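**Student:** Have a look at this fold, sequence not included:
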């Protein structure tokens, strides 16, 4: 009897017996979906959100906004072109209780929104959410005039005592632990009486592409934003008070969630096509084109999508991932299968993500026979022959997909709680199995 038959939470990761050749349609971006929901909720008129991601994080965001009075109708778009959400802004109100789960975007983006509600809004979530830093948002909102009760924790649970408006103005924050602190303030800023000036004071600022995404999406619905990328003062963002327009937005595929499928092409020496890969995007996942090419593949990007082809060999690399930290687990998994060592740098902030991703990757890869050591700001990976075993996920979706990548090349890998992938990538096990087709064997 296998361990997986005794322990139903273990998923036998399919082992690839040959080169993958597949087209994988990746669901919409979580980052875009949740930003779009917030902006639509704060707009002056209804808007459409087409091809939204339906996952735990985005459904938590939608439900949270509903609890504060926003109308979100799920159905088919006006032209019958597929799933779309109609967002109908309304007067925000409390009392309300928001379940953030373990979604960083929900726990950080919505307290600023709650300051605009008429009444108290309580925020609570999973046990891990209590450990994730929120002080940057809490302290900044207090500086801008908000009343927040967090019992001096700087973390969840907390209550925002909304007064129907927020004065806004200038604030200094240290967003070294999460760029979401900056995005959280910028998203609601057009509704603050004085707008906002956010000045980052820390020595580092991770995941800058996510801040660029926030700025681009604000501008697309009529906000005035002054930022470093367009000649503004370094580490300073200014958003003016203004009305936001209701828009019709189509959500891009989630490029970070495309990572395991592109990795499958690299690991098996095969080919994977992801339709609708945007020609221009602020998503961090777009960096995979360069990173995975360096590791031994090649890619072709056309108006139809991205085709990535593995060469049959995987090379190690030395790379700064500070702007694209969420890609680290998948890159680490591929690096563990490479023909030379890798050093992944600039990602100390991953210790504060869904789990301590650096410690988790080190432990899980090493328990399969690997040689990974933590550094001050990342990982050093020396490839060694790996063997089967249980790959724990710590309720972290990107740990689950990382283990699945290793399982392609290593027979007998079993993923604990693969269902955690529903956080951002619903139906991952089915998509993974379908991609492999006849080239995959479960747990063999």
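**Tutor:** It's in. Everything numeric here is computed off the predicted structure, so don't read it as measured data.

**Student:** For the rest of this, base every contact and every neighbour count on C-alpha atoms.
**Tutor:** Will do.

**Student:** residues of stretch 302-315 that come out buried?
**Tutor:** Of the residues in stretch 302-315, 305, 306, 307, 308, 309, 310, 311, 314, 315 count as buried by neighbour count, 16 or more other CA atoms under 10 Å.

**Student:** so the fifth one makes contact with residue 295?
**Tutor:** No. Checked against CA atoms under 8 Å, the pair residue 309 and residue 295 is beyond contact range at 11.4 Å.

**Student:** what sits up against the helix or strand where residue 59 lies?
**Tutor:** Take DSSP states H and E as the rule and residue 59 turns out to sit in helix 56-67. With CA atoms under 8 Å, 6 or more residues apart in numbering as the test, helix 56-67 has contacts from 30, 33-34, 37-38, 41, 71-72, 96-103, 106, 422-424.

**Student:** Among those residues, name the ones in strands.
**Tutor:** Members of these lying in strands (criterion: DSSP state E): 71, 72, 96, 97, 98, 99.

**Student:** For ChimeraX, write the select line for the buried members of those.
**Tutor:** Restricted to buried positions by 16+ other CA under 10 Å, the ChimeraX selection for these reads:
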select :71,72,96,98,99
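
**Student:** ok, and here's another one to check against it:
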């Protein structure tokens, strides 16, 4: 079925009550695929997320020489020799653009990288500069498109990077580091690294594969050279993708349960429990999953989202609907995500009547009535999440390019619409 553009997102006329199961985590799936492709034997990635980003990752690793069977819910990965000249399509997947080049250095062919037009503006230079310092032959320039000419091995060793723009710069080097002759010793020099839980996720997964990782010193992560043991992974639900659904409970005064919420996790989305509690919701974790119940007006918050910046679009949408001012800070790095999310959020929320002040590292929002209009997404799935949240609470809001949500949640629009009572209305 063709979805109109802009999409007339449903408006809730009564509380939404639902229990849902979400697709797997993109972050976990793509890390698991990298490690499986570099492992010493075949393994299985169970409950893998099937989305544009993960399919692009599977295709990239397959083109390099691994065999990945994506025909079933569980993906079987068989490592192979990285040979031949290949082209890698990064699409809009930061994990493909940043995680695959360190792997490509182990090939014995020429590996060319490019992606969507928006992707050419996303930062990757720190990874490329680091790879050059570790002995990898990388073409000139620090943006897409670029080419890595592999020689079958990488020297490795110590490298200093400024990862203040993205924690993925660190994870990219760590994931392939055990296969380098000298391993890799990554030192960060710059402003604090954002999204540290994502580096914790990388380290935890490496250790599960038997890789020796030292991370006790601040701003230093060292991976010892050695084999990467084959391990089967069961992918957790994507907790950041839970954000708009839990927000739906908050804005409608309903109750939404996300099944299989882990008791312990390195996913940034787990911070939603504290954030939504602070905004006035009731949050309960039980064997059934995580349940959020809306209790009336949402309250403004003052939050440092530095470690969980991917949640900013959803939180900003909720703050625009709150009954008191909010300030979101510590998130200058999300200007380098799929789009400049701070500028995009300020533009789109202001366009609907919100009072938003954009700061170098965040946003301030004051309560004001919102009205109808088109919420633009800038080819960014998280912006689409913000748009549908506003649309659920405000008359006449449509969301442009809802299809961009396929990056991490295929057929999102149909799933979202199915949660609304029959009395829900489109603009």
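**Tutor:** Yep, that arrived. This one's a predicted model, so the numbers in the text were calculated from it and none came from an experiment.

**Student:** Could you report the TM-score for this superposition?
**Tutor:** Superposed pair, TM-score by TM-score structural alignment, normalised by the length of the second structure: 0.98. Supporting alignment: 426 aligned residues with a CA RMSD of 1.1 Å.

**Student:** quick revisit: residues in the second structure aligned with the helix holding residue 59 of the first structure?
**Tutor:** Using TM-score structural alignment, helix 56-67 of the first structure corresponds to residues 52-63 of the second structure.

**Student:** Sort out which residues of that stretch are buried, please.
**Tutor:** For stretch 52-63 of the second structure, burial by neighbour count (16+ other CA under 10 Å) applies to 52, 53, 54, 56, 57, 58, 59, 60, 61, 62, 63.

**Student:** So which of those is the closest to residue 232 of the second structure?
**Tutor:** Closest approach to residue 232 of the second structure among these (CA to CA): residue 58, at 16.1 Å.

**Student:** Show me where the stretch 301-427 of the second structure has its strands.
**Tutor:** 302-304, 326-329, 355-359, 362-366, 373-375, 397-399 (DSSP state E, counting those that start in this stretch).

**Student:** okay, those strands, which one's buried deepest?
**Tutor:** Most buried of those by mean neighbour count (mean count of other CA atoms under 10 Å) is strand 397-399; its value is a mean of 26.

**Student:** List the contacts of that strand.
**Tutor:** Applying CA under 8 Å, 6+ apart, the contact partners of strand 397-399 of the second structure are 5-9, 371-377, 384, 387-388, 390-391, 427.

**Student:** Drop anything exposed from those residues.
**Tutor:** Buried members of the contacts of strand 397-399 of the second structure, counted by 16+ other CA under 10 Å: 7-9, 371-377, 384, 387-388, 390-391.

**Student:** ok, residue 296 of the second structure touching residue 249?
**Tutor:** No. Counting by CA under 8 Å, residue 249 is not a contact partner of residue 296 of the second structure; they are 10.3 Å apart.

**Student:** Endpoints of stretch 169-181 of the first structure, how far apart?
**Tutor:** Stretch 169-181 of the first structure has its terminal residues 16 Å apart, counting by CA to CA, to the nearest Å.

**Student:** now do stretch 319-337 of the first structure
**Tutor:** Using CA to CA, one end of stretch 319-337 of the first structure lies 16 Å from the other.

**Student:** Tell me the residues of the second structure aligned with that stretch.
**Tutor:** Using TM-score structural alignment, stretch 319-337 of the first structure pairs with 303-321 in the second structure.

**Student:** Of all the residues in that stretch, which ones are buried?
**Tutor:** 303, 305-321.

**Student:** Tell me how many other residues crowd the aligned residue in the second structure for residue 244 of the first structure.
**Tutor:** Aligned by TM-score structural alignment, residue 244 of the first structure pairs with residue 228 of the second structure. Neighbour count of residue 228 of the second structure, defined by other CA atoms under 10 Å: 25.

**Student:** With the one 4 residues further on instead?
**Tutor:** Residue 232 of the second structure has 19 neighbouring residues, counting by other CA under 10 Å.

**Student:** isn't it right up against residue 45?
**Tutor:** Yes. Assessed by CA under 8 Å, residue 232 of the second structure is found in contact with residue 45 at 5.8 Å.

**Student:** Narrow the buried residues of stretch 302-315 of the first structure to those in strands?
**Tutor:** Within those, residues falling in strands by DSSP E are 305, 306, 307, 308, 309, 310.

**Student:** residue in the second structure matching the last one?
**Tutor:** Using TM-score structural alignment, the equivalent of residue 310 of the first structure in the second structure is residue 294.

**Student:** I'd like to know how far its match sits from residue 95 of the second structure.
**Tutor:** Here the criterion is CA to CA. By it, residue 294 of the second structure lies 34 Å from residue 95 of the second structure.

**Student:** Likewise for residue 300 of the second structure?
**Tutor:** As judged by CA to CA, residue 300 of the second structure and residue 95 of the second structure stand 33 Å apart.

**Student:** and if you look at residue 187 of the second structure?
**Tutor:** For residue 187 of the second structure, the distance to residue 95 of the second structure - CA to CA - is 20 Å.

**Student:** the helices in the stretch 301-444 of the first structure, which residues?
**Tutor:** Assigned by DSSP state H, counting those that start in this stretch, the helices in the stretch 301-444 of the first structure fall at 328-335, 357-367, 397-409, 428-436.
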